[in-house]
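1. just a sequence and a predicted model for now, questions to come.
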Amino acid sequence: MSVLLMLMSLCVLAQQQNRLVIAYVCSWTDQRLPNPMLMTNINYAFGHVNKTFNGCNVQNPDFLRKVVALKQINPKLKIQLSVGGWTSGNFSEMAADAKNRMMFAKDCARIVKLYGLDGIDIDWEYPTSSEAGISSSPNDTKNFTLLMRDLRKTLGKDKLLTAATIADALYVDFRSCIQYMDFVNIMAYDVADAPKHHTTLFRSPLSGRITVSEAVDAHIKAGVPKNKLCLGLPLYGRGDHGNNILEHYMKTGYTGGYYKACWDSVGQVPYLADWSGQLAWAAENTRSFAAKCQYIIDRDLLGAMYWETTEDNAQEDLMNTVYLSLLKYNKATIPLKQVLVMTDGQENAETEHLRALGKSLGFVVNVFTPATPFVDRLFARHHLLYNVNCNMDALSADAKTAFERYIDKAEGSYLAYNADTTKHWAWYNAFFKQPQAKHARTILYKVNPNLGYMPRLSTYEENKKQALKWLLRLE
């Protein structure tokens, strides 16, 4: 019995070690590099089929080199060039001509060697379809298989060859081409617009044309083995992207009081509802990501893919959820919230009390003083900055700049215990007097306030747990 248990444990361990997490990193965003320890693979977006249909152009090659340099931090990281994307054309013409197709495949192999990449990802959206405004042909599905064959020839067996596919598993003859491919990334999102949710795990009244679980079943039925399936997860929401509140909600948690945060218990997804109760914004959070990760584990899929890294919040909560669930613990795991206590360097009762609360509410406490060497994203990694008795004037120039960004971009929440203005920091004083002008969740508490602009929030001490839940978005 003990030998059997040991073998079962080794099997589970092997599953954990072999599971993949693929992150799309885009060339046109703010070019913020992700934490490479949270993933096993990066797909760099994008390369494009050139105008003569016989080669590949790489967007922003200098940034690609920076992405490849992440291997210095994580030597096991695999990096592919993703070719295509929505509205990226010239695939149909290239794949239809044997000479052009082979020249394109050879150029992809050249690019892989030139930049030190680990393979190619094809994101043709979609063979035989002009939905994205690109040319298409009835022969595209057959030619897609030939393209996979030719790419495998030029790349060799040791390089990765993958593809991103529509949730419905349409347009590709998987039974013919899967032999050439290492795995498939299912784009199990963007299947509906509000008032429907674009990526419910299971079918509910809010579901669009297909659910995440239905997308997985569709691919398996189409001929893709489970051990070659990676489930695509969106790090973004969907709705009216022209609405500034909705567009930034998943990063800031700010609703302006116009929307109500809701949970679809059947579809296993969050959303914002308007005054009538109708879905206005289809969202994701750590709870929904954990549910999808558990689904990946339960179905024994190869792993997860997500689009795209700069869409996550400052603390990278969603990416951390995927990392913890799939790569570290092999079970759905939601990361703990992070609180940075800002002090003058002396431990005090308030800090200890906060640590005790953290054990019950689910957050970790770290300590910062003006003497602490400031490193990039120190503030941004924390969900709450809790100023106990830190002299804000004493912060370094880098720390002040980071704090201003933290508040201006609503990267997290701020609580000032026994709050007061500063002598020399004009930005902080303006924020202190009118915190409502910012979207960051803020509580400014004064034990013995003077008369004037500083209100006394007498209920804070009496309702500290509720205040922290609100600041940390634990409600």
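-> Looks like it came in fine.
2. contacts, neighbours, all on C-alpha from now
-> Fine.
3. check which helices and strands the longest strand anywhere in the chain sits against.
-> What stands out as the longest strand in the chain, according to DSSP state E, is strand 41-49. Strand 41-49 makes packing contacts with strand 20-26, strand 56-58, strand 78-84 when contacts are defined by 3 or more C-alpha pairs under 8 Å, 6 or more residues apart in numbering; DSSP states H and E.
4. same thing but 10 Å
-> Applying 3 or more C-alpha pairs under 10 Å, 6 or more residues apart in numbering; DSSP states H and E, we find strand 41-49 packed against strand 20-26, strand 56-58, helix 61-68, strand 78-84, helix 91-96, helix 98-115, strand 119-123, strand 303-307.
5. packing partners of the longest one?
-> Right, the one you point to is helix 98-115. By 3+ C-alpha pairs under 10 Å, 6+ apart, helix 98-115 packs against strand 41-49, strand 56-58, helix 61-68, strand 78-84, helix 91-96, strand 119-123, helix 140-155.
6. can I get those in a markdown table with mean neighbour count and distance to residue 318?
-> Output for those, formatted as a markdown table (neighbours: other C-alpha atoms under 10 Å; distance: least, C-alpha to C-alpha, whole Å):
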| stretch | mean neighbour count | distance to residue 318 |
| --- | --- | --- |
| strand 41-49 | 24 | 16 |
| strand 56-58 | 19 | 28 |
| helix 61-68 | 16 | 20 |
| strand 78-84 | 26 | 20 |
| helix 91-96 | 24 | 33 |
| strand 119-123 | 25 | 23 |
| helix 140-155 | 22 | 32 |
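7. next up, a second structure to put side by side with the first:
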Amino acid sequence: MICWRLLCVLLVLSSIHADPDTVESKVDPIITCYVSTWATYRPVGGKFDFSNVVPSLCSHLVYAFVGINPEDSSIKVLDPWNDLEDNGGKGAFQKYIQLRNVNKKLKVSLAVGGWNEGSANYSVMAASPVRRKTFISSAVKMLREHGFDGLDLDWEYPTKRGGNAADRENFVLLVKELRQAFDNESHSSGRRWLLTSAIGASPDVIRSAYDLRSLSQHLDYLHIMSYDYHGAWEPVAGVNAPLRGQSDEDELSVEKTLELLLSSGAKKEKLLLGLPFYGHTFIASNVNEKPKLGSMTLKEGFSGPFTKEKGFMGYNEICAELERNASYWSISWDERSSTHYAVRDTHLISYDDPKSIERKVRFGMKKNIAGMMVWSLDTDDFLGDCEKTTGYSKFPLLRTINKAVTAALQEREHELAKNKKDHVKKNNSSRYTSLGYFVFIGIMTLLTIF
């Protein structure tokens, strides 16, 4: 009887060491798609509205933009005729929201701010408890009234462009109070609103504008605007969104931005890497020179037929031009930045295409960030004009992101499964070692007894 009881105790003790370590599983990545809603006014071929969206390709849509009233800091609609149904308006708010009927998991948020809104009015709002309260209550009212799933803050940028040093702290107060108001709304309605923010990518903005550790506590996601590192505003031809900089010391790159954000306290599970569906254009200052990256340029690029903005071309404009006039353009690949650039006479375009987009996606996913963000749907090849070049009938860049994210997720899950298997194997080995040890002690004890 003594032997039997002792052996039972030994088996129980050894089983304690056999519990495998738990391995945390990763959440599905996010693909957030901004829509610049003024694209509805572009000419035929570039005109974009809700009917062009493929809802299954995005987990989140962000409707850009609404603004704020400088008088009291309440939220205001910037384009009533396009956004609302009142007075014969187009009702784009509701039409984008109704895309949830096609993709039941789709979330549609409303973005407030943007480059054209500037920073000064947002700085004034964030500095005043009264104005913050007005802004927040008007935001709650607008989301509730129209049925949006959340609010995206696109303040460009705290402490910059007419802001002041106090913006950094005040932005945290604003986000914290918004989160509390949204949580209160959730308790009463049972519906949780998303709270996100677009954040600048330059080291100067990141260090000055954002208390990332605090913001990460209250925001659902931070949308990294990891593009516009270089453009026609500079005197040399550069890359819009280089994966890596011109040298190891160059901080203007996707790689360095992500490193800085993570080292500054941003939570990786809250970060979305921004991917540009456009390129920047340049004109060489020397008319006798065929430009390349680094060439001296005029501070004014050329424009595309739809976006009509000097220094800027949507990917849909770029791929169509390169396909239509292929014999006039020479296309090169810059390995360091992982970017293509095209040259014709004195003109140069630096741009992202499926190859460069895939590299950035895989880079970001290996950092275990939450997912990707795109600016913006309306400049992808949404009509499929470049199918011959891209191999996709519509949305080649967005489909590349979906494909690359899925592949990266599968690799991540495979690695998790492998790690779990290794943990189990290791613990099984430990269990048998422990069992052998306890059996040995038990036998020696029995021999002592008898």
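-> Everything's here; your move. The structure displayed is predicted, hence computed values, not measured ones.
8. TM-score for these two?
-> Remark: TM-score between the superposed chains equals 0.66 [TM-score structural alignment, normalised by the length of the second structure]; 319 aligned residues with a C-alpha RMSD of 2.8 Å.
9. before we move on, the earlier item: export the helices and strands packed on helix 98-115 of the first structure to CSV and tack on distance to residue 246 of the first structure?
-> Formatted as CSV, those follow (distance: least, C-alpha to C-alpha, whole Å):
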stretch, distance to residue 246 of the first structure
strand 41-49, 25
strand 56-58, 32
helix 61-68, 30
strand 78-84, 28
helix 91-96, 35
strand 119-123, 28
helix 140-155, 38
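10. which one, of these, ends up nearest to residue 340 of the first structure?
-> Judged by C-alpha to C-alpha, the one of those that comes nearest to residue 340 of the first structure is helix 61-68, at 29.4 Å.
11. who's in contact with the closest one?
-> Helix 61-68 of the first structure is contacted from outside by 25-28, 31-34, 36, 42-47, 58, 69, 77-81, 115-118, using C-alpha atoms under 10 Å, 6 or more residues apart in numbering.
12. quick one: it to strand 78-84, angle?
-> 150 degrees (axes from the mean of the first three to the mean of the last three C-alpha atoms, to 10 degrees).
13. what is the corresponding segment of the second structure for the longest strand of the first structure?
-> Under the alignment (TM-score structural alignment), strand 41-49 of the first structure falls on residues 60-68 in the second structure.
14. cool, and stretch 406-421 of the first structure?
-> Stretch 406-421 of the first structure maps onto no residues of the second structure, going by TM-score structural alignment.
15. residue boundaries of the helices in the stretch 351-450 of the second structure?
-> Under the criterion DSSP state H, counting those that start in this stretch, the stretch 351-450 of the second structure contains helices at 354-366, 387-390, 396-449.
16. about what we covered before: any idea which of the helices and strands packed on helix 98-115 of the first structure gets closest to residue 445 of the first structure?
-> Judging those by C-alpha to C-alpha, what sits closest to residue 445 of the first structure is helix 61-68, at 43.3 Å.
17. nearest residue to residue 288 of the first structure other than its sequence neighbours?
-> residue 269 (5.2 Å; C-alpha to C-alpha, 6 or more residues apart in numbering).
18. one more: residue 443 of the first structure?
-> Residue 443 of the first structure's closest residue in space is residue 415 (C-alpha to C-alpha, 6+ apart), at 4.8 Å.
19. circling back: to residue 311 of the first structure, which of the helices and strands packed on helix 98-115 of the first structure lies closest?
-> Of all those, it is strand 41-49 that lies closest to residue 311 of the first structure, at 14.2 Å by C-alpha to C-alpha.
20. circling back to that earlier point, can you list the helices and strands packed on strand 41-49 of the first structure in CSV and add distance to residue 193 of the first structure?
-> Shown next, in CSV, are these (distance: least, C-alpha to C-alpha, whole Å):
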stretch, distance to residue 193 of the first structure
strand 20-26, 22
strand 56-58, 31
helix 61-68, 32
strand 78-84, 23
helix 91-96, 27
helix 98-115, 35
strand 119-123, 22
strand 303-307, 18
